[in-house]
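>>> Sequence and predicted structure below; questions after.
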Amino acid sequence: MATWVRGSFKNVEGAIDFDPHRPEELAVEATIDARACWTGGPTRDDHLRSADLLHCEAYPSIRFASTKVAKIGATDFDVAGDLTIRSVTLPVLLAVRYLGTWQTPWWEDGVDKGPKERAGFTGTTSIDRYDFGVDWNAALPNGRIVVGRRIDIVLDVEGIRCND
């Protein structure tokens, strides 16, 4: 691999069922619009969306659903779940940290709707992209490969309470 490339997905929807008093009951579902991948390089982003890699025309979404949560510290959890990329579903383990809750103003259509409670989480995992059928690669003249197999995933999540 020649260099590290950081990217993000701009369109993510999901639900977090979380009670700070019973954090081990955390449940998460998320759907990521694979077509909204962004690395800062338009040509690279188009290639990521192509049939060589994410194949967004056939598989426009990436999905995650938690299956089990283990509390491993005051604010740290192992969240097991199923990750689906290109119709391949495999188990993954996320190391998750709960960052707390806070209140912020909520404005909608120019109207103050009062404070909204938010909760923050951060998480990490690594996957082998070949396991999900994302196996395109090419060799560089120096013998290195263009794209590494291991993908490090970092999540920064802010949930907004919906059932006030």
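Here it is on my side, so go on. Numbering: from 1, shown residues only.
>>> For the rest of this, base every contact and every neighbour count on C-alpha atoms.
Fine.
>>> Show me what the helix or strand containing Thr104 packs onto, helices and strands only.
With the criterion set as DSSP states H and E, the secondary-structure element containing Thr104 is strand 88-108. Packed against strand 88-108, as judged by 3 or more Cα pairs under 8 Å, 6 or more residues apart in numbering; DSSP states H and E, are the following elements: strand 76-85, strand 111-128.
>>> Can you point out the buried residues in that strand?
Neighbour counts over strand 88-108 (16 or more other Cα atoms under 10 Å) mark Thr89, Val92, Leu93, Leu94, Ala95, Val96, Arg97, Tyr98 as buried.
>>> list the contacts for the residue at minimal distance from the centre of the chain?
Note on the chain: the residue nearest the mean C-alpha position is Leu155, at 5.4 Å, using Cα atoms, centre = their mean. Taking Cα atoms under 8 Å, 6 or more residues apart in numbering as the contact definition, Leu155 lies against Phe121, Thr122, Gly123, Thr124.
>>> Equivalent analysis for Glu108, please.
Contact partners of Glu108, counting by Cα under 8 Å, 6+ apart, are absent.
>>> rerun at 10 Å
With Cα atoms under 10 Å, 6 or more residues apart in numbering as the criterion, the residues that contact Glu108 are Gly114.
>>> Got another one to weigh against that:
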Amino acid sequence: MKKFLIAGLLAACVTSTTASAADYVIDTKGAHAFVNFKIKHLGYSWLHGRFNQFDGEFNYDAKKPNESAIKLVIDTRSIDSNHAERDKHLRGSDFLNVSKYPKATFESTSISFSDEANGKVTGKFTLHGVTKTIAFDIQKLGEGSDPWGGYRVGFEGATKIKLADYGIDYDLGPASTHVNLGLHIEGIRK
């Protein structure tokens, strides 16, 4: 299972906790899923980027959303900030060290919806060989049948991580110690 690892951040397999729940594969082949990041550049602007390759699966039942689960695998080598030389530096030992840590992963430990659309996913995020518990604020965007006879559901989520927590201590200045991560997924029911 490897497509592209993102910020590691949601692929693999999810264990179903309820018989009526459905398993979904994240639609990375149809380009309906994205793992994005942004970090302040000197405190004056934002540097945006994404991971172009990742895989993931999740389990979801609209009647029991808090029993859902998700797992994501990101290919850190696929980092793309729209600048080849910068991306080469980001792949190197100062940052992601992709030759040693080619993948980042996220696996949920709990999901809690406060209403039909809004919730929080908590789980273990592994980046640069370090695993920490993080939480994404999430929003369900919608679900339903697609034009090809399938069934889809979409979510987006956001969180912020401190680079030093993952052993990435390259000095980018005081405005650039944290990275915002965005996860935009559309799953196709298996």
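Cool, the structure landed. Keep in mind that what you see is a predicted model, and the values were worked out from it rather than measured.
>>> coming back round to it: next, the angle strand 76-85 makes with the strand holding Thr104 of the first structure.
Orientation of strand 88-108 of the first structure against strand 76-85 (axes from the mean of the first three to the mean of the last three Cα atoms, to 10 degrees) gives an angle of 110 degrees.
>>> Check the offset of strand 88-108 of the first structure from the chain's centre.
What separates the centre of strand 88-108 of the first structure from the centre of its chain is 10 Å, taken as Cα atoms, centre = their mean, to the nearest Å.
>>> Report how many residues lie close to Trp4 of the first structure.
The local packing of Trp4 of the first structure (other Cα atoms under 10 Å) involves 8 other residues.
>>> Please, where are all the strands along the second structure?
Taking DSSP state E as the criterion, the second structure carries its strands at 22-26, 34-41, 45-51, 54-60, 69-75, 79-80, 103-113, 118-127, 130-145, 151-162, 178-189.
>>> From Ser50 of the first structure, how far off is Val28 of the first structure?
Counting by Cα to Cα, to the nearest Å, the gap between Val28 of the first structure and Ser50 of the first structure amounts to 28 Å.
>>> Taking the contacts of Leu155 of the first structure together, which two end up most distant?
Pairwise distances among these were taken by Cα to Cα; the largest, 10.5 Å, belongs to Phe121 and Thr124.
>>> tell me, what's touching these two both at once?
Applying Cα under 10 Å, 6+ apart, one finds that Phe121 of the first structure and Thr124 are jointly contacted by Val96, Arg97, Leu155, Asp156.
>>> thought the second one was touching Thr122?
So the one you mean is Arg97 of the first structure. Yes: contact status for Arg97 of the first structure versus Thr122: in contact at 5.4 Å, counting by Cα atoms under 10 Å.
>>> intersection of neighbour lists for the two?
Jointly contacting Arg97 of the first structure and Thr122 under the rule Cα under 10 Å, 6+ apart are Asp76, Asp156.
>>> So which of the shared contacts of Phe121 and Thr124 of the first structure is the closest to Leu83 of the first structure?
Top of the list for closeness to Leu83 of the first structure, among those and by Cα to Cα, is Leu155 at 13.8 Å.
>>> what separates the counterpart of the closest one in the second structure from Ser78 of the second structure, distance-wise?
Leu155 of the first structure is assigned Leu183 in the second structure as its aligned equivalent, the criterion being TM-score structural alignment. Here the distance between Leu183 of the second structure and Ser78 of the second structure works out to 15 Å (Cα to Cα).
>>> still on that earlier bit, could I get the helices and strands packed on strand 88-108 of the first structure in CSV, plus columns for mean neighbour count and distance to Pro105 of the first structure?
Written out in CSV, the entries for these read as follows (neighbours: other Cα atoms under 10 Å; distance: least, Cα to Cα, whole Å):
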stretch, mean neighbour count, distance to Pro105 of the first structure
strand 76-85, 20, 28
strand 111-128, 14, 4
